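[1] Sharing a sequence plus its predicted fold:
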Amino acid sequence: MSRMKKSDILSKLCIVLPLFLRKLLNFVTMRRLLTRFINRVLLTEPFTAAMGIEAEIHTQGRRRMVVGLGNPGMEGTRHSVGMAVLGALAARLGVADCWRGDKHVSGEVIMWEVQQTHVVLLRPRLLMNINGLSVAKAASKYGVRPEDILLVHDELDKPLGKIALKHGGSARGHNGVRSCVDSLQTDVMPRLRVGIGRPTEKMSVDCHVLGRFSSEEKKVLDSVLVQSVDLLISQFSQQDFQQSPSSPAGDRQAAQKRKEEECLASPAEKSEVTSAAQS
């Protein structure tokens, strides 16, 4: 009897489990499609690199934009670490008090010039899943090309203390980046990925990313913010956002254009990456 019961249970599992997985997959797919649909509906006009009178004014010379992804009203959480980096950048540039709301782009902006480069700093005031709308509108209004938009966001697959520059490509499961890709209709935007680490076994991913940094984590975060700002400022002097300070140059760099280049916390780790790239 016991063997028969076990056999019945296994046969039922074989039937129920595929159905469950199929429904789960359908839910995830529908969620992505719904988010994409909302992006397209709310973005009233197709994205273009320059729209309107203000764009014509601002396109005198190349313009860059740095976007801190996050959730408005949830500053200080792991998921909004991109906003923290942007705040640190504004402070370094001495323009932390210059944020102004722009209802036309659903965000807060700062216009500044760094090393003869015109820079737009943007903090979207939309939820993470649809903040691409703000990015696309700001890019159109201020005349910024997608390849000149650098997205700063949290990264689960990197521990806290490590950052990486990624040259375009897929969203890798990040809803904020996916919204930007859908709204701009391209994935060429470079990203500064700021590690936040994965949660412990007892904590869900949602609780982890929406939670705040612990006192110990904040000590590490302070160093991360400094490194992130250093990297961003170094990028402003580049012809484009295609090469990080530790990236291999020449043919190697061109062949790996769409691969991410690691910017690790410790000097020892940096030397290891450089050696590996040259081998």
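    Nice, I can see it.

[2] CA only for contacts and neighbour counts going forward, please
    Will do.

[3] Could I get the full set of helices for the stretch 51-200 of the chain?
    Here the stretch 51-200 of the chain has its helices, by DSSP state H, counting those that start in this stretch, at 52-58, 81-93, 132-142, 175-184.

[4] how about these, which one is nearest residue 24?
    Between residue 24 and the helices of the stretch 51-200 of the chain, the tightest spacing by C-alpha to C-alpha is seen for helix 175-184, at 17.5 Å.

[5] Contacts for the closest one, please.
    Taking contacts as C-alpha atoms under 8 Å, 6 or more residues apart in numbering, the residues outside helix 175-184 that touch it are 35-36, 39-40, 43, 47, 69-70, 128-133, 135-136, 146, 151, 170-171, 187.

[6] what about 7 Å?
    When contacts are defined by C-alpha atoms under 7 Å, 6 or more residues apart in numbering, helix 175-184 is touched by residues 36, 39-40, 47, 69, 128-133, 135-136, 171, 187.

[7] circling back to that earlier point, so which of the helices of the stretch 51-200 of the chain is nearest residue 263?
    Closest among these, using C-alpha to C-alpha: helix 81-93, at 15.2 Å.

[8] Buried ones in the closest one, by neighbour count?
    By neighbour count with 16 or more other C-alpha atoms under 10 Å, helix 81-93 contains the buried residues 81-90.

[9] Identify the residues contacting residue 17.
    By C-alpha under 7 Å, 6+ apart, the contact list for residue 17 is empty.

[10] a helix runs through it, doesn't it?
    Yes - counting by DSSP: H, G, I helix; E, B strand; the rest coil, residue 17 is part of a helix.

[11] rewinding a little: distance to residue 122 for the helices of the stretch 51-200 of the chain - can I get that in JSON lines?
    Shown next, in JSON lines, are the helices of the stretch 51-200 of the chain (distance: least, C-alpha to C-alpha, whole Å):
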{"stretch": "helix 52-58", "distance to residue 122": "15"}
{"stretch": "helix 81-93", "distance to residue 122": "8"}
{"stretch": "helix 132-142", "distance to residue 122": "8"}
{"stretch": "helix 175-184", "distance to residue 122": "13"}
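
[12] okay, now the one to match up with it:
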Amino acid sequence: MNISGPKVVKNMTKWLSSRDALALDLPSGALPVAASTGYPATLVILHDELEAPLGKVRVKRGGAESASLRGHRGLISVLETLRGKGLFHGMVKQGSGEGKWQAQGKKRGKDDGLARELDVLRVGVGIGRPVGREKDAVADYVLTKMEGRELDAVNRAAGSVVDVLEEEIYRVG
């Protein structure tokens, strides 16, 4: 999961290309305008949210420039890969630590030839947090299989996640 970016981006660009090819074959008006033109595209990333209470859904649009990734290695991997391919521009961090953010210049995708601006929607489902904040305790907590109360809380969050996805599908602009 920590190095999921390359695989996610590969599958996303494959899907975008097939979606655009399908749109060319359909009569005008058969798909919503955004889908039929291939623009804009939104990548929805569903992830665990260590800093949110168990089962709480948090929604954030954009990358780290809009809201901290809080060290989530999977999110970092996906967003860094998107930027490296020229698919997500947003902002880039200047320097180390809590440095300043600066707009990144747009460029064409390196591998796929797609020149599209991608919107990223992060949907985090709270998994709570272990008592200790040590790196090993957090890693063990995140990687332990959920059962009972925890699993029930995350399952109940599914309805809220579906609501977010429906809202995103019908979002204009």
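    Right, received. Where do you want to start? Quick caveat, the model's predicted, so the values are computed rather than measured.

[13] Assuming the best superposition, what's their TM-score?
    Once superposed, the chains reach a TM-score of 0.58 (TM-score structural alignment, normalised by the length of the second structure), with 113 aligned residues with a C-alpha RMSD of 2.3 Å.

[14] For residue 172 of the first structure, give its distance to residue 206 of the first structure.
    16 Å (C-alpha to C-alpha, to the nearest Å).

[15] quick revisit: can you check which of the helices of the stretch 51-200 of the first structure gets nearest to residue 197 of the first structure?
    Across these, closest to residue 197 of the first structure is helix 81-93 (C-alpha to C-alpha), at 12.2 Å.

[16] in the second structure, which residue is closest to the centre?
    The second structure has residue 45 as the residue nearest its centroid, 3.0 Å off, counting by C-alpha atoms, centre = their mean.

[17] wouldn't it be in contact with residue 125 here?
    No - applying C-alpha atoms under 7 Å, one finds residue 45 of the second structure not in contact with residue 125, separated by 10.8 Å.

[18] Mind listing the shared neighbours of these two?
    Counting by C-alpha under 7 Å, 6+ apart, nothing touches both residue 45 of the second structure and residue 125.

[19] Give me the distance between the spatially closest residue to residue 118 of the first structure that is not a sequence neighbour and residue 191 of the first structure.
    Distance criterion C-alpha to C-alpha, 6 or more residues apart in numbering; nearest residue to residue 118 of the first structure, sequence neighbours excluded, is residue 63 at 4.9 Å. For residue 63 of the first structure, the distance to residue 191 of the first structure equals 17 Å [C-alpha to C-alpha].

[20] who's more crowded, those two?
    residue 191 (23 against 20; other C-alpha atoms under 10 Å).

[21] quick one, what contacts the more buried one?
    By C-alpha under 7 Å, 6+ apart, the contact set of residue 191 of the first structure is 150-152, 165-168.

[22] List which of those are still in contact in the second structure.
    Mapping the contacts of residue 191 of the first structure onto the second structure (both residues aligned by TM-score structural alignment, their matches' C-alpha atoms under 7 Å) leaves 150-152, 165-167 still in contact.

[23] Residue 224 of the first structure - how many residues pack around it?
    Residues near residue 224 of the first structure, counting by other C-alpha under 10 Å: 21.

[24] what's the counterpart of it in the second structure?
    Matched to the second structure by TM-score structural alignment, residue 224 of the first structure sits across from residue 157.

[25] quick one: contacts for the spatially closest residue to that match that is not a sequence neighbour?
    Once flanking residues are discounted, residue 157 of the second structure sits nearest to residue 55: 5.4 Å by C-alpha to C-alpha, 6+ apart. Residues in contact with residue 55 of the second structure (C-alpha under 7 Å, 6+ apart) are 125-127, 153-154, 157.

[26] For the residues you listed, pick the one with the most neighbours.
    Going by other C-alpha under 10 Å, residue 125 tops these with 27 neighbours.

[27] mind checking what it lines up with in the first structure?
    Residue 125 of the second structure maps onto residue 194 in the first structure, by TM-score structural alignment.

[28] correct me, but its match touches residue 155?
    Yes - contact criterion C-alpha under 7 Å: residue 194 of the first structure and residue 155 qualify, at 5.4 Å.

[29] Would you state the strands of the second structure in chain order?
    Secondary structure of the second structure by DSSP state E: the strands cover 41-49, 57-61, 91-94, 100-103, 118-126.

[30] Run the chain-centre distance for the fourth one.
    Relative to its chain's centre, strand 100-103 of the second structure lies at 20 Å (C-alpha atoms, centre = their mean, to the nearest Å).

[31] Please name every helix or strand in contact with that strand.
    Other elements packing on strand 100-103 of the second structure under the criterion 3 or more C-alpha pairs under 7 Å, 6 or more residues apart in numbering; DSSP states H and E are strand 91-94.

[32] for the first one, same thing?
    Packed against strand 41-49 of the second structure by the contact rule (3+ C-alpha pairs under 7 Å, 6+ apart) you find strand 118-126.

[33] Compute the inter-axis angle for the strand it packs on and strand 41-49.
    Angle of strand 118-126 of the second structure versus strand 41-49, following axes from the mean of the first three to the mean of the last three C-alpha atoms, to 10 degrees, is 20 degrees.
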